[in-house]
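> sequence? don't have it. structure:
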C-alpha cells in the first residue's frame, strides 16, 4: 500500500530552504506568518540572525506539498498587512505601525494591536484599506529610511481618513537604526502612553484664497453625434449608452474607423486640388474612461477584414512559392542552354521570362506602434491603405519614432502622407523609397500626461503634425456609470456599422494602371450649393484667425479646418453610397459641425500645454502635498521625498515661488518644529478644494 504523501510543515520548509544559511552560522529566530482576513496562512517570512549581526529575512510560500522561495502573486488590492486577523478582531483599538515583524510581535506581546508591511521599502505594495478611518501610531526606526517609510505610510493612511500620530524617535535616546525592540529592552514595563509624539505647531489653516495655477479650462460642448449620419450616429449612441464612455470618445472612434474604411476609394476634388479622405484624431481621456472598450467595438470591421486578409495570405503564399519555383526553374534552364552557346541569347531569354513573381501583399491594415521607417516598409510591402490606431498613444509619442533625434523627420514624413498620400524616405542603409498613392487614417487615444507632453512639443506643433489631428478632450464620465446588464455583441446599430464598414473594406481598390499598390481614387466633387456653403465656412474661419479673433490662438488647427470639412464630408458621403460622385450641401453642413466642434476643442484647450516649467513643477509639488496629506512643508522634506522633478533646490525654490504667488503656500514666520527638529524654511499648504 502506497504511503500518503505528507505536507511539509513551515518549520521543516524553512530548515530545508535556508540550510545553507544555517550551515554558515545563521540561527533561525522567528517564523512570521502573513495570513488572510480569515486567518489562513498565505506565506511566511523566516528570520535568521548571525552572531555578527547580519540578518536573513526572505519569504517562502507553499507550492503543492512543499515550500518554495518567494511570495504568492499579490491580490489586485495589494499584499496583506502582517497580523491582519488581529487587526480585524479589534477595530476600536489604536493600531501601532512599525518596521519589521519582530517589532510588531513585540508590541503585540505587550497587549497592543500592531502591524507592519515589512521593511522600510515595503509600503507601496500593501493593502492599507483595513485601517480605513482608524487611529494609528507610527513608530519608525531611528534612521533616514525609517523616516521615509513613516512619511509614505502617513500619506496613504491620511488618504484613508485615518487619525495619524507619530512617535518622536529622536527623543527616545535610541542608537542609529534603533527600533521598538531596542526601546522595550531598555525600558521594561515602560508606559507607551507617555512616549513623545511629533506635533505640528499651532498654525492657522483658515484664510487661504488660492488662485488657479493655470487658466481654467471651460467644459467642452456636447459632441455633435447627430451629425455623424444614419450609420455612425446610432452606433456611437450604443457605445455611449452601454460602455458609458464620454461622447467624444465614442464619436471620434467611429468616425476614425469610417475614415479607414473609405479613404482608399475616393478623394475630394475642388478647383484642381485633391483632398484625401484620411482623418487623424487625437482623443484625450484619463485611464479608466473605457477607451479600449470603445476602440474594440469601433474597429470590429477593420479587424475582421484584417483576419480575412491573413487567411487569404496563407493561400497566396503557397501559390507564390509554386510560381517562384517555376520562375527559378525557367531561369536555370535558360542559363543552362546559354552556357552551351557561351552565353549567347541569355539576356533575351531572361527578358522573355520576366521578373520574379511579386510576393503577396502583407495582410496588415492596422498598426499601433510605428516609426516613419517602419511605416515606409509596411506601405512598400503591404496594402496601400492602413490605419494607425492605438488606445495607448504613449506607444507612439514615447516610441523610437518620436525621440528627440527622430521626431523631426517622423513628423515631416507623416505630414506629407496626410497631405498627398506620398511617402518619401531616403536612408543610407535602405536606399531611397518614394511611394505614391498611399493612405493612412490615424486615431491616437491618449492619457492627459501623454497628450500634454505632445501638445507642448515644438516640433510636433511647428511641423503641423498635431494641427492635422482633430482634437477631443472630453469630461470624465467616471462616477456616473451604473452597471448596464446589456451586451453589445448583438447590438443592431453596431452590427449595421460593422456591416457597412466591412463592405467598404472589401471594395476593390482603385489602382493606377499597371500598379498593384498605388491608389488612384476616383474624384468626389461638390455640388454648387455644397461648394458655396464650404466657401462661406472657409472665409469665416479665415476671418477668425485675425488678431483677437475667435481662432487667433489656434491658427495651425484653424488653417486646416476647411480641408477637414471636405475630408469628413467625403467619408460621410461614401458611407451613405459607395458609388457617390458628389457631395451635397447637407453633408457639407454636417461635416462642418463636426470639424468646428474639434476646432473649438483646440481653442478651448489653447494654453493648456503651454505652461512654463515652473508652473508644471508647482502643480507636481502641490499635488504631492495633497496626496500625502501635508499641510506643512519644509524644504528638506520636499527635496528628499518630493516629486523627482523638484528635487533640486533651484527648481524647488521656483516652484514654491509659484505656489506663494498663487496663494497655495504661505511661509511660516520663524519656522516650526517638524519631524523632531526646528526647520527654518516652512510653508503651510492650502488644502485641496472639496472634490478636487
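Okay, I see it. This is a predicted model, so every value here is computed, not measured.
> all contacts plus neighbour counts: C-alpha atoms, from now on.
Fine.
> so what's residue 555 up against?
Residues in contact with residue 555 (Cα atoms under 8 Å, 6 or more residues apart in numbering) are residue 545.
> moving C-terminal of the helix or strand hosting it, what's the next helix or strand?
Element membership for residue 555 (DSSP states H and E) is helix 555-576. Counting by DSSP H and E, the next helix or strand C-terminal to helix 555-576 is strand 582-583.
> Contacts for that next one, please.
Residues outside strand 582-583 that contact it (Cα under 8 Å, 6+ apart): 524, 525, 526, 527, 530, 569, 570, 573.
> Please spell out which residues along the helix holding residue 555 are buried.
555-575 (16 or more other Cα atoms under 10 Å).
> rewinding a little: any chance of CSV for the contacts of strand 582-583, columns distance to residue 444?
Output for the contacts of strand 582-583, formatted as CSV (distance: Cα to Cα, whole Å):
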residue, distance to residue 444
524, 27
525, 30
526, 30
527, 33
530, 30
569, 21
570, 21
573, 24
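> alright, now check it against this:
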C-alpha cells in the first residue's frame, strides 16, 4: 500500500498537528464551530485507524464539552485535511478494525482473546492495561467493517448499558457466529445489579467500559486489581446470551429497581427521538447558522502555498481564510510586476487582486501580514535604506555648487525617489501621485486597520467618486491618474499595477459593504471576500518562532528572489492557457452567467458575479507564475474557481440585503406544515423530487432549494438521506422529529 505523502501515527501526537487540525475544523466544519470548543480544555485525543502494518489510513479526533461530543473520521493528503473516510484506501471497500496491528495472531498471547467494545475510548481504556481490544467505531458501522481479522480469535463483547448497545451486541454476536468465531459477552445486566448493590445507585444509561474502569479507580484499586476485576466479570456464552435476549431469563430484581435500559422500546416516534439524539444533535438557532463561515478550500492552492498557509495559521493563530488572503496579497504584490492574466481568449488584464478580510482588533491581522509579507517588508526596508544613502549623497554633491553648476548636475543626475511601494496608511490620492510621479510601477495598499481607508477622507470627501474611479481604473486597465476635485488636466501613468489587501473590523466593513457608491461604482464587486470566525478566546500560546520554520524560509527566499529581479513595466509577460484549462474557464463563465438568471443563486449579486471569471483567471495566473509555469493548467484554474466561489458565498452570507425571513426558514415552515400529508415518505419525510413540484415557486429553483436545505441540515433541522430503490437512488429529506412534537 502506498503510504507516501501521508501522515504517520506518530504525527498525530504532535502539538503542531493538533493545532493545525483544530484551525481547519474551526474554519471548515459548521457543527464543530457551533459547539465553541477550546483546544486546551476540550480536546480529548486522536484515534488512529491503520492497516495491518501500522500505516495510517485515517483518524478520529475527539472533542467533548458539557455533555456534547464531536468525533468524526478524517484523513489527510497532499491537499490538506478532509472530514470523511478515505474509502479508496480500504481493502474491498471495508473499513479496518481499530488497533488492527494488535490482532496479528502470530504475535498475540495464546489463546488469542480480543475484547470488542463500542468506541475507541473504551478500546483504549482496555489496551492501556495490556488487554487486546478493538472496535468498529460507531455502533452502526458493523456492516461496513472488515471483521475477518477476528477469525481464529475468541471474542468477548462488552456493550454500553443502553438499547443501542443491546442491539449492537445482538447483531455483532450473530455475525461473528456466522463466521465461526467463538464469542462470549460481558453480562452487563448482572453488572448493573452489582453496581446497585455496591453503590446503592442505579447504573447510568450508557455506562461503558471507560466508566467501569473510572469507578474502580475511584474505589482505590491499583492496575493489577483493575485487570483482575475486568477478567473476572460475569459472562454469558453466545447460546446463553441469545436465550436471555429472547426473554428466557429472570430479571425481575433489576426491573423492580429500575426499568431495564435493555428492554425493547415499545414507543413510536418519541422513543426513536431518544435513540437518534446523536444523529440529530441540538437545534442551532438560525442566526448562528447564517453566520458560520463558508468552509475554506485550502486544497485550491498549489501544495507549496497551502503549506505556507497552514504554517501561517499555526504561528498567527488565525483562521485559514485569513492566512490564505495574506498569501494571496503577497503573491499579488510581487507577481503583478511580472505577469498579466489572460481573460479567456479576449486579451489580457493585470494580475493584481483586491482582497477584503474581516478581523477584529487583536484577532491576528497584523501577525498574518508580518508572516506572509516578510520578504516584501525586508525588501522595502533595504530599498529605503539604499534610497536614503543615495539621497544624502545627492544632497552632499549639491552642497556648495553655484546655481549654474546645480542646474548642470540636476540635468545629469536625477534626484533619488523613494522606492517604497507597500503602503499601510495614507490616502488614495497620495498613492496615485506616487504612480504619476514615477516613484514606482507596482504598489499595494496593505492595511490591517481598514477603517483608515473605508472611513477616511479618500472615500468620504468630495473626491470620493474620483478615488473610487481611480481604484477601478488601475485594477482594470493599469492606468493611474492624480486625483483632484475637477480631475482636469490630471497627470496620468500607464502600465502600472496596484494590489489592495484590506483587513478591517466589522464596524468598518459592514457600512462599506452596504454603501451604494462603493457597490454601484464597481469597487467592491472587484474584491474577493473572507469573513472568518473570531479565534480570540480559543487560541494557544505558540512559543516557536516562524523565523526558523523551513516551509516559511523557503517561501520567503522565493519571494525575495522575485523581488530582486528588475521590474518589467509595459514588458510584463503574458500568461498563456493550456487548452484543457481554457475549456474549464469557458465552462465556468457559462455557469456564472446562468447563476445570475431569475431564481439563480447570484440573481441579486450580478455586479459581483460578473467579476468572478476575471478574478479566477487572475488567481490562476498568479498560481502558474509562482510555480514557474508559462501556462495556466487545469489545477490552477480549478483552484482559482474554488476561491472565487468561496468569496462569492461569503459575500452573499454577509449581505444585509435579505428578507426578514430567510429561504431556509420559509422552507422549514412549509415542511412542518405539510409533514403529515399521506403522499410523503412517512411522517416528516419528503422526496426531493416531490418538493420541487410542491413548494412555492420561488423556493423550487435548484440552487435556492439546495442552499436552504444545506442551512437546515447544518442547523440539525433536517437530515438528507440517499435511499436505494428499484430504479435509482432517491433523495429523502427527513424532518427532525422534535419539530413534530408540539
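That came in fine, so what should we check first? Everything numeric in this text was worked out from a predicted model, so none of it was measured.
> returning to what we had before: specify, as a residue range, where the helix holding residue 555 of structure 1 falls in structure 2.
Across structure 2, the stretch matching helix 555-576 of structure 1 (TM-score structural alignment) is residues 606-627.
> Check the mean deviation of stretch 563-570 of structure 1 from structure 2.
Compared with structure 2 after the fit, stretch 563-570 of structure 1 shows a mean deviation of 0.7 Å (mean Cα distance after the TM-score superposition for structure 1).
> Return the residue of structure 1 aligned against residue 460 of structure 2.
Match for residue 460 of structure 2 (TM-score structural alignment): residue 403.
> ok now the match of helix 555-576 of structure 1, how far from the chain's centre?
Distance of stretch 606-627 of structure 2 from the chain centroid (Cα atoms, centre = their mean, to the nearest Å) equals 21 Å.
> now do stretch 291-302 of structure 2
Once both centres are worked out by Cα atoms, centre = their mean, stretch 291-302 of structure 2 turns out to sit 5 Å from its chain's centre.
> Enumerate the positions of it that are buried.
If you call a residue buried by 16+ other Cα under 10 Å, then stretch 291-302 of structure 2 has these buried ones: 292, 293, 294, 295, 296, 297, 298, 299, 300, 301, 302.
> Tell me the one among those nearest to residue 531 of structure 2.
residue 293 (6.7 Å; Cα to Cα).
> That closest one maps to what in structure 1?
Aligning on TM-score structural alignment places residue 293 of structure 2 opposite residue 220 in structure 1.
> Residue 660 of structure 2: neighbouring residues, count only.
Counted with other Cα atoms under 10 Å, residues neighbouring residue 660 of structure 2 total 7.
> how much space between it and residue 270 of structure 2?
33 Å (Cα to Cα, to the nearest Å).
> Kindly report the same for residue 712 of structure 2.
Look at residue 712 of structure 2 and residue 270 of structure 2: by Cα to Cα, they are 21 Å apart.
> Neighbour count for those two, which is higher?
Remark: of residue 712 of structure 2 and residue 270, residue 712 carries more neighbours, 24 against 13, as counted by other Cα under 10 Å.
> What is the three-state secondary structure of that one?
Using DSSP: H, G, I helix; E, B strand; the rest coil, the secondary structure recorded for residue 712 of structure 2 is helix.
> Confirm for me that it is in contact with residue 720.
No: the pair residue 712 of structure 2 and residue 720 does not pass the contact test of Cα atoms under 8 Å, sitting 9.7 Å apart.
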